[in-house]
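Chemist: Structural data only, the sequence is not supplied:
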């Protein structure tokens, strides 16, 4: 199948499919005319890529782990025990947890600022003044 067919089949844009190829996630066969030729295995690979991206994995890690995933009889994505997989997944989980922690700290700081501003506005309104005066 050609790239347009793969895009329709997977719901992923041609541009994004080309990006996956640039990242080494897809390796379509090239026809003599330069067109890319994809297979049903590429359809499954795109589904796996999308699931791994949704899990927060960067494409560099996906490139190392993609071959470790397959579909079961029900069409669910199943990981196989590949060398280094647990290490990679634990590292990415730790990275995501640290990012969440930083974002929660930022959220708390913003909540404090917002509460302070709202208290100032309410106090000023009750006193009949204008904020900043």
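Modeler: Sure thing, it's come through. Just so it is clear, the structure is predicted and the values come from calculations on it, not from any experiment.
Chemist: From here on, just use CA atoms for contacts and neighbour counts.
Modeler: Fine.
Chemist: Please, which helix or strand holds the most centrally placed residue in the chain?
Modeler: The chain has residue 53 as the residue nearest its centroid, 3.4 Å off, counting by CA atoms, centre = their mean. If you go by DSSP states H and E, residue 53 is part of helix 40-54.
Chemist: could you point out which element follows that helix?
Modeler: The helix or strand immediately downstream of helix 40-54 is helix 59-65, counting by DSSP H and E.
Chemist: Use this one as the comparison:
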């Protein structure tokens, strides 16, 4: 598939796809006219890249880890395993912080709604 179709299927801009390729996170075959062509694996690869970005990983880290994500059953080198573990720990800490922020917001909303109801009742 050409770059436009990959962009459409993944919801990622053509510019981002070019960036991913430049950073070594995505690869394509070039036609004689220089157009990029991607196989079906490109869709899942781009979705994985987006997932990692959404989790707060930077492009350097993603590019370093992606070669080891090809086959989840394959063993990773110890250095990569340490990096994966560190990213998981970071994401877990981030998830806990988000959960705390969510609880705080929910408490604020609930308290505001209760105060509004109490004000209406006393009028």
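Modeler: Arrived safely. This is a predicted model, so every value here is computed, not measured.
Chemist: quick one on the thing from earlier: for the helix holding residue 53 of the first structure, the distance to its chain's centre please.
Modeler: 12 Å (CA atoms, centre = their mean, to the nearest Å).
Chemist: now stretch 67-84 of the second structure
Modeler: Centre-to-centre, stretch 67-84 of the second structure and its host chain are 18 Å apart (CA atoms, centre = their mean).
Chemist: Equivalent analysis for stretch 28-42 of the first structure, please.
Modeler: In terms of CA atoms, centre = their mean, the centre of stretch 28-42 of the first structure is set 25 Å apart from its chain centre.
Chemist: How about it, which residues are buried there?
Modeler: Using 16 or more other CA atoms under 10 Å as the test for burial, stretch 28-42 of the first structure gives 28, 36-38, 42.
Chemist: Now do it: everything it contacts.
Modeler: When contacts are defined by CA atoms under 8 Å, 6 or more residues apart in numbering, stretch 28-42 of the first structure is touched by residues 1-3, 6, 21, 26.
Chemist: Need the max-distance pair from those residues.
Modeler: 1 and 21 (15.3 Å; CA to CA).
Chemist: so where do the helices sit in the second structure?
Modeler: Taking DSSP state H as the criterion, the second structure carries its helices at 3-10, 14-22, 41-54, 59-65, 78-122.
Chemist: Turn the ones you listed into JSON lines, including distance to residue 71 of the second structure.
Modeler: Listed next are the helices of the second structure as JSON lines, based on distance: least, CA to CA, whole Å:
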{"stretch": "helix 3-10", "distance to residue 71 of the second structure": "21"}
{"stretch": "helix 14-22", "distance to residue 71 of the second structure": "20"}
{"stretch": "helix 41-54", "distance to residue 71 of the second structure": "12"}
{"stretch": "helix 59-65", "distance to residue 71 of the second structure": "12"}
{"stretch": "helix 78-122", "distance to residue 71 of the second structure": "14"}
